[in-house]
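**Student:** quick check, what structure comes out for this input:
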Amino acid sequence: MYSFIKVKITVLFAVLLLVVGCDNNKNNQKTDYSNIDVWKDALIIKHAQGETSFEYAPKKVAVFNIATLDIIDALNIPVTAVPQSDVHLPDFLSKYSDKSYTNIGTLFEPNYEVLSSINPDLIIAGGRATDAYPKLEKLAKTISLDIDSNNFLASLTERTRQLGWIFEKEKEASKLIEDFNQKIEQLKPKTSTAGSALMIMVNGGKMSAYGPKSRFGFVFDVLGFKPAAVFQEAGRHGNSITSEFVLSVDPQWIFVIDRDSAIGNKEALSAQQVLNNELIQKTAAWKNNHIVYLDSTSMYIAGGIQTYSRLMDQIEEALQKTSTNN
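**Tutor:** Now for the predicted structure:
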């Protein structure tokens, strides 16, 4: 878990005081120092790559981490530059594809020349640009605000608060967190009794599953769905599964992320096509119309506070349909 502390930095006026003192001795006058601010608040942010201090709110910001961009957008923090080359953003972040934002490369490969030319106050790395951090920090102040999937809710909350501190949006961040937690508390009584669930990703016609404490473990770890299967390895890329496996664990709910759709690949089979087979059709999830195709671009590309708020809305809607049908 990362946190922040405020420290007092002493501003040394030794030379100034010496000179003024000499003048005072000469003129035999008293000097009023009450209007000199000899202490200055500095914000120190602890993050995945170390610690970074802030003396003022950054104005010109370049963002590579789309999960962070998700939170920044929710807080209405101005952004100067984002990666736009071959980047497929979810609808609620589509405005960042506009030419009014400087294109700084791809999610994996920053355009260092363009970054240098815009001279940002702050670069937010992390996510898919983690490996670029050493080069980025040579260009400008750089932080990495990745969300820890092993401690998702606390980590997401802290990232939101940190951004509120950095950009002087503390009240807005607190309200955003409060609303998010309230939505969780309203949904949990329904999800915790809804039965077993399986979170799967479809990619290139194949399936992988994610359990608790994994990249997409939110439905288990936070909302309280019972895992239909538990895997030894969390794995960022999930655990390879087959339709036979899905039938064997027979989940009452299946939540689906279509990776090909998320990255804009229109040539691969859709998740609906992959799951439409005789084995999946025998599961309780299929029979009860409990297969939920999630906003894949949001889940796979973004993954911030807006993403998971929307996920809860989608699950709430699915549960409501079930309640209505019963």
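
**Student:** from now on I want contacts and neighbour counts done on CA atoms only, so please keep to that.
**Tutor:** OK.

**Student:** buried residues in stretch 116-128, which are they?
**Tutor:** P120, D121, L122, I123, I124, A125, G126, G127, R128 (16 or more other CA atoms under 10 Å).

**Student:** let me see the contact set for the nearest residue to N65 once chain neighbours are set aside.
**Tutor:** Distances taken as CA to CA, 6 or more residues apart in numbering put G127 closest to N65, at 5.0 Å, once the chain neighbours are dropped. If a contact means CA atoms under 8 Å, 6 or more residues apart in numbering, then G127 has F64, N65, I66, A67, S144, D146 as its contacts.

**Student:** re earlier: nearest to K138 among the buried residues of stretch 116-128?
**Tutor:** Nearest to K138 among the buried residues of stretch 116-128: I123, at 10.5 Å, using CA to CA.

**Student:** doesn't K6 fall inside a strand?
**Tutor:** Yes. K6 forms part of a strand when assessed by DSSP: H, G, I helix; E, B strand; the rest coil.

**Student:** relative to L156, how far out is it?
**Tutor:** Separation of K6 from L156 (CA to CA, to the nearest Å): 21 Å.

**Student:** let's compare: structure for the following, please.
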Amino acid sequence: MLKVSIFPRISVMVRVVAAAGLLMAGACVPVPVGDSMSMSQPDSATASQPAEVEITHYSGTDVVPVSPETVVVADIAALLSLHDLGAEGIAGLLGLGVPIPDKYAEALNNPDFAELGSVWEPDYEAINALEPDLIIVAGRSSRIYADMKEIAPTADLTVWEDFYSKFQEQHRNMGKIFGVEDRVEERLAELDAMVQDVSAQAAGAGRALILLTTGAEVTAYGPGSRFGFVHDTFGYAAADENLEREATHGDAVSFEYILEMQPDVLFVIDRASAIGEEGKAAAEILDNELVAQTPAWQNGRVVYVDAFDWYIAWTSLPAMFQVVEDVKSGLQ
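**Tutor:** The predicted model follows:
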């Protein structure tokens, strides 16, 4: 890893204090009565806006600038939310090297973005050359938080356990940083209305099982897991309460297991599709005589979800709106 020597920047707050001192000194100078009303007054919005804000996030607590002008984002989901919220100042994205759906091309494939490498191999020299005011990491890029913090103030907006609450909390952090609190509350209210509508129906809609396919391999997720929001947020009963919660790619399961669990609804994520790998499609993998005997298959309640939104971008606002629609599709 390239080691970059970073000199401390002059604090914005120091400059503000210095400016205040000058204004006080100026107040001692007599001003002609006729000119007293012509003195420029500070803009009330600017004067009331703090220069910095303290943010508590996944990796700790940091003081970061408000309305930063040059921002590096190292998470696809975070950038999708920032674009949705109308945040400004985004200078570059560290991506994942996965195909970008057309619906997100405007947000993620901006030709004005600087080339900064990827989440897996950041170009620290290029990032440092941008002299960013703020760096945002989350999810897969959380591991480079400490490295990024050596370059500029860094916020880790990873959404962790207690998914829905942390999802809201991190988006409110975005609102504080970028001065878009009203927009955040508006979008969260829209989303919550949809979530509450679905959850009111899901509790009595049968037992659900979440599956991830990768090539010919099938893994399963339950409550408290990466995709546990199906149960924890939306209220679907779990077909299996004992699945591993910490496994990133789920518990490996067989078709016999799926039949044994007798799920009423299956939510299926095609990982190969999400990351652009070749291989059998999820629908082809699950089309067999064992899975066909489950209530989910027999009643047409197998939901092949938007793989990119669930696997890559599920902690973003746009993706969560799609997640709600997918979960709603599992209702009878």
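
**Student:** TM between them?
**Tutor:** The TM-score (TM-score structural alignment, normalised by the length of structure 1) is 0.84; 306 aligned residues with a CA RMSD of 3.0 Å.

**Student:** all strands for structure 2, in order.
**Tutor:** 52-57, 60-65, 71-74, 90-93, 134-137, 154-156, 207-214, 217-221, 237-238, 251-252, 265-270, 302-304 (DSSP state E).

**Student:** the fifth one aligns to what range in structure 1?
**Tutor:** Residues 122-125 of structure 1 are the counterpart of strand 134-137 of structure 2, counting by TM-score structural alignment.

**Student:** share the number of residues neighbouring the equivalent of G206 of structure 2 over in structure 1, please.
**Tutor:** Aligned by TM-score structural alignment, G206 of structure 2 pairs with G195 of structure 1. G195 of structure 1 has 15 neighbours, counted by other CA atoms under 10 Å.

**Student:** cool, and the one 5 residues further on?
**Tutor:** Per other CA under 10 Å, the neighbour tally for I200 of structure 1 reads 24.

**Student:** just give the closest residue to it, not the sequence neighbours.
**Tutor:** That would be A209: by CA to CA, 6+ apart, it lies 4.2 Å from I200 of structure 1.

**Student:** and what of S329 of structure 2?
**Tutor:** Leaving out its chain neighbours, the residue that sits closest to S329 of structure 2 by CA to CA, 6+ apart is V303, at 6.8 Å.

**Student:** burial count for the equivalent of P318 of structure 2 over in structure 1?
**Tutor:** Superposed on structure 1 with TM-score structural alignment, P318 of structure 2 falls opposite Q306. Using other CA under 10 Å, the number of residues around Q306 of structure 1 comes to 22.

**Student:** ok, Q306 of structure 1 touching I72?
**Tutor:** No. Between Q306 of structure 1 and I72 there is no contact under CA atoms under 8 Å: 9.9 Å.

**Student:** just to revisit the earlier point, could you identify the most distant pair in the buried residues of stretch 116-128 of structure 1?
**Tutor:** The span of the buried residues of stretch 116-128 of structure 1, defined through CA to CA, is set by D121 and R128 at 20.9 Å.

**Student:** got the contact list for H237 of structure 1?
**Tutor:** Residues near H237 of structure 1 by CA under 8 Å, 6+ apart: S208.

**Student:** so how far is T106 of structure 1 from it?
**Tutor:** In this view, H237 of structure 1 and T106 of structure 1 are 20 Å apart by CA to CA.

**Student:** again, but for F245 of structure 1
**Tutor:** F245 of structure 1 is 36 Å from T106 of structure 1, where distance means CA to CA.

**Student:** neighbour count winner among the two?
**Tutor:** When F245 of structure 1 and T106 are compared on other CA under 10 Å, the one with more neighbours turns out to be T106, at 17 against 13.

**Student:** quick check: nearest residue in space to the aligned partner of that one in structure 2, chain neighbours excluded?
**Tutor:** Superposed on structure 2 with TM-score structural alignment, T106 of structure 1 falls opposite S118. Excluding the flanking residues, the one nearest S118 of structure 2 by CA to CA, 6+ apart is L94, at 4.4 Å.

**Student:** over in structure 1, tell me which residue corresponds to that neighbour.
**Tutor:** In structure 1, the residue matched to L94 of structure 2 (TM-score structural alignment) is P83.

**Student:** show me the contacts for its match.
**Tutor:** Applying CA under 8 Å, 6+ apart, the residues contacting P83 of structure 1 are V63, F64, T102, N103, I104, G105, T106, L107, P110.

**Student:** hang on, V64 of structure 2 packs against A152?
**Tutor:** No. V64 of structure 2 is beyond contact range of A152, at 9.1 Å (criterion: CA under 8 Å).

**Student:** shared neighbours, these two?
**Tutor:** With CA under 8 Å, 6+ apart as the test, V64 of structure 2 and A152 both reach L134.

**Student:** what does the match of strand 134-137 of structure 2 contact?
**Tutor:** So stretch 122-125 of structure 1 is contacted by 58, 60-65, 68, 132-133, 136-137, 140-145 (CA under 8 Å, 6+ apart).

**Student:** mark which of those are buried, thanks.
**Tutor:** Among the contacts of stretch 122-125 of structure 1, those buried by neighbour count (16+ other CA under 10 Å) are 58, 61-65, 68, 133, 136, 140-145.

**Student:** from the contacts of P83 of structure 1, which two are the most distant?
**Tutor:** T102 and L107 (13.8 Å).

**Student:** the two: which has the busier surroundings?
**Tutor:** L107 (23 against 19).

**Student:** before we move on, the earlier item: grab the nearest non-local neighbour of the match of P318 of structure 2.
**Tutor:** Leaving aside its sequence neighbours, Q306 of structure 1 sits nearest to D70 (CA to CA, 6+ apart; 6.2 Å).

**Student:** do G304 of structure 1 as well
**Tutor:** In space, G304 of structure 1 is closest to A67, 4.4 Å off (CA to CA, 6+ apart).

**Student:** what is the equivalent residue in structure 2 for the one you found?
**Tutor:** Per TM-score structural alignment, A67 of structure 1 is aligned with A77.

**Student:** lovely, talk soon.
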